[in-house]
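Chemist: sequence and predicted model, in that order:
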Amino acid sequence: MVVFVQNSFAQVGYRGDGEGPDLAYTDQWGRRNHEYVSLGCDTLPVLKGRSPVQCYADFMRAFRDNFKHLLGHTIVEIQVGMGPAGELRYPSYPEANGTWKFPGIGAFQCYDKYMLSSLKAAAEAAGKLEWGSTGPTDAGHYNNWPEDTPFFKKEGGGVKISVKIAGIHWHYGTRSHAPELTAGYYNTRYRDGYLSIAQMLARHGAVFNFTCIEMRDHEQPRDALCAPEKLVKQLAFATASAQVPLAGENALPRYDEYAHEQILQASSLDVDGSPVDREMCAFTYLRMNPSLFHPENWRQFVGFVKKMNEGKGARWCWEEVEREADQFVLVTQPFIQEAAVALMH
């Protein structure tokens, strides 16, 4: 004979009063599950001065004493229930009232006051007080699929870390790359100083953020042997090799269409025929000031944003882009004037 012993609310004396509701596993919406006592209070004296573990122990001892004459021959195995439906798990997929349906991901059950108290204590012990306020809030609902939620999707739901790398493009065409060396970038004609940085950032899941994206080689002083386009190309290869996301930003405030076109080309990582088949993961446009909100600058900026949004490989109808930009400028004109005035004060 195999005997199943299930430790439930009824068996530990739960009657639904006093501390009762807070003994139940609870989801983030306040829905309680009464199949099993929350492990957050296992050792706390919440049952008239006794803990659930003490009650479980008494129940098991009583079972042993009452059936000891059958143990070992008639009763040869005792299966002890460890959770909902006797299983060692949280009640994350309750079917009652249609709360969960196969194959939904379920929901975390860590929001009763005892579980939250345990979380807070663990966060304090780790010196991370900010971790102790609540459980996950971006893990979706019972019937979501994993990729529907920030918490479970491939990219994750946390805040990304981005590390800014200087765009030291002057004297890039020299043998020594002196300005890069003095800044700490060991990049020379014979050594890729950015690959090791990209590899380090890849290990930590960080984004490689690079500047001078809007610059062209021929715009720079000839005697300084500047090569911002070649530098961006080097970065495109380095980050592709390290499989780290590359983000960019412009180094100087530029509002002209010529600079915008260079940013579009660089952000697609299609630099001088580079075979890198991907795009920058983000771009920061510098800087917001009254000049940006000049009517012509704002019109060009609107068109630029539309093209950036459509991404690599998009085929733009210039007339359509300009028409949409003009319409948007007209609609937003009162707000733009207000923003320009505010920035001047």
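Modeler: Everything's here; your move. Numbers count the residues shown, from 1 in each chain.
Chemist: C-alpha only now, for contacts and for neighbours.
Modeler: Noted.
Chemist: need the contact list for residue 239.
Modeler: 195, 198-199, 208, 245-246 (Cα atoms under 8 Å, 6 or more residues apart in numbering).
Chemist: assess the claim that residue 32 and residue 25 are in contact.
Modeler: Yes - applying Cα atoms under 8 Å, one finds residue 32 in contact with residue 25, separated by 5.7 Å.
Chemist: one more structure, for comparison:
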Amino acid sequence: MRWAVLGSAAVAAGLGALGWFKFIRDDEHVMKTVDVYVMLQLNAAEIPIDQLCKQMKQLKDVGVKGVMMDFWWSRVEKEPGYYDWSDYEKIVLLAKELGLRMQCVMAFHTCGEADGDNFVVKLPYWVIEAAKRIPGVFYEDEFGVKSEEYISIGADLERILPGRSLVKRTPIEAYSGFFKDFKRHFKSYLGSTITEVQVGLGPCGELRYPGYALSKWTFPGIGAFQCYDPFLLGDYQRYARQKGIENTVPPTKGTCGSYNSTPEETEFFKTDGLYATSEGQIFLEWYFSRLAEHGDRLLEGARTVFGPEITLSCKVAGVHWCYNTASRAAEATSGYYHANGFDCYGKLSAMLKKHNATFLFTCMEKKDKDEPSEGRCSPQSLVRETARSASLNGVKYGGENALEFKKWSFYRQIVKTAAQCQTLYPDLHYECLTLLRLDETLMKPSHINHLEQFIERMTMNESG
């Protein structure tokens, strides 16, 4: 028997942030096989194909199931409504020849604002030009600073983007057009080589607001709400009036400090602060609901295009700092409202279930004890919480590491985390783990051996 659990009642109760580790023995193998994928370089299209071929063959030889690749919006749709996939076709063909599966990211975001980004990609020039003419294309914080990482979800249904004709497109229509041409171009690979489409839903491809861009924020700051562009602000004001609120200025205005504040330094997030008032709760519910609606719209469009044979996935960010506070401020500014009894991860899981989409979650390699005490972090509890939500809603679950690493201790932690999630939640469909990221160091003999050992442990079943 590999796992020693102190009783089903303790498991059913969910266990606390520390309790589940006390009750479960450390393990070296997962109970059910978890397929391992590796992310290709952010600039994979610029890597010499001979070099990629050598690296991808090595990955195949050590047991990697497939690779993940970003299909950058600005590289494909250089002109509105015209698509060029030539930068990526040779890599898809290579994966097919090597017998590797592909997780394809529809990358509607920029690159360069996240930890580990060593490559800069902007949005298509015609999106940026539209933003110069039309207020509200991009998110805006309360200080008037815009974020160009992703089009504001407040503009989802606004006809602001040019197309092939004189008729303007909504962002949702533009994303759908991208899906349709991807399907048209790669039709012969779908369901065989291309088995998963990760729908880009926000910054870094994650379903969240750009609350903690590196150009404005330092870990473990709370970040900032991104709802002051004209479209979102107007939407909140209408929502507030419907709820009977006379003062339609968001209660977060002037009460949330700065990007690098702690919760207790702010009127909104401090203990018993404004976040716990009826007005604060109405705002936070609205902020989350608009994010969930964006995910719902985009996943519905993707499912309509790709049909049932392709796995769709949605990446949720592992915002694990400020977890051990009542307001969970850093999650809140990202759109993940999980305070006052509100369960955002359960609601997101229900939305993903509707579209038969996989719940992808980050920070699988992290340990609570390695995080700074001032950050009030608990990545392990957050992984457990999201896995539980996925299990309860019958949603497939997948993982990623938050930051690049090459040490065996991090691989071992991912195995332990996967095993513990499978043990706590026997109905959890933990499908895959995607490692960040392919590079020359990973291919060195000492490191590739770590990867091979890791894959052996992630693909062992109980009889193995």
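Modeler: Yep, that arrived. Just so we're clear, the structure is a prediction, and the values are computed from it rather than from any experiment.
Chemist: could I get the TM-score for this pair?
Modeler: The TM-score (TM-score structural alignment, normalised by the length of the first structure) is 0.45; 173 aligned residues with a Cα RMSD of 3.2 Å.
Chemist: residue 32 and residue 25 of the first structure - which one has more neighbours?
Modeler: Remark: of residue 32 of the first structure and residue 25, residue 25 carries more neighbours, 28 against 18, as counted by other Cα atoms under 10 Å.
Chemist: am I right that the more buried one sits in a strand?
Modeler: Yes - Residue 25 of the first structure: assigned to a strand according to DSSP: H, G, I helix; E, B strand; the rest coil.
Chemist: for residue 57 of the first structure, see how far away it is.
Modeler: To residue 57 of the first structure, residue 25 of the first structure is 21 Å away according to Cα to Cα, to the nearest Å.
Chemist: need the next SSE after the helix or strand hosting residue 53 of the first structure, C-terminal direction.
Modeler: Assessed by DSSP states H and E, residue 53 of the first structure sits inside helix 52-67. Per DSSP H and E, the first helix or strand lying C-terminal to helix 52-67 of the first structure is strand 77-80.
Chemist: what helices and strands are in contact with the helix or strand following that next one?
Modeler: The helix or strand immediately downstream of strand 77-80 of the first structure is helix 113-125, counting by DSSP H and E. Applying 3 or more Cα pairs under 8 Å, 6 or more residues apart in numbering; DSSP states H and E, we find helix 113-125 of the first structure packed against helix 20-23.
Chemist: on contacts alone, who are the packing partners of the helix it packs on?
Modeler: Helix 20-23 of the first structure packs on helix 113-125, going by 3+ Cα pairs under 8 Å, 6+ apart.
Chemist: list the buried residues of the helix holding residue 53 of the first structure.
Modeler: Within helix 52-67 of the first structure, the residues scored as buried using 16 or more other Cα atoms under 10 Å are 52-56, 59.
Chemist: before we move on, back to that, ok, the contacts of residue 239 of the first structure vs residue 326 of the first structure, which is closest?
Modeler: residue 246 (31.7 Å; Cα to Cα).
Chemist: so the closest one sits against residue 209, correct?
Modeler: Yes - Residue 246 of the first structure is within contact range of residue 209, at 5.8 Å (criterion: Cα under 8 Å).
Chemist: which one of these two has more residues nearby?
Modeler: Legend: neighbour count by other Cα under 10 Å for residue 246 of the first structure and residue 209, higher for residue 246 (26 against 23).
Chemist: look up how far residue 21 of the first structure lies from residue 210 of the first structure.
Modeler: Distance from residue 210 of the first structure to residue 21 of the first structure, counting by Cα to Cα: 53 Å.
Chemist: comparing these two, which residue is more hemmed in?
Modeler: The neighbour comparison of residue 210 of the first structure against residue 21 (other Cα under 10 Å) goes to residue 210, with 22 against 18.
Chemist: ok, and the closest non-adjacent residue to that one?
Modeler: residue 248 (4.7 Å; Cα to Cα, 6 or more residues apart in numbering).
Chemist: top strand in the first structure by residue count?
Modeler: As assigned by DSSP state E, the longest strand anywhere in the first structure is strand 32-37.
Chemist: run the angle between that strand and helix 52-67 for me.
Modeler: Note on geometry: by axes from the mean of the first three to the mean of the last three Cα atoms, to 10 degrees, strand 32-37 of the first structure and helix 52-67 are set 50 degrees apart in direction.
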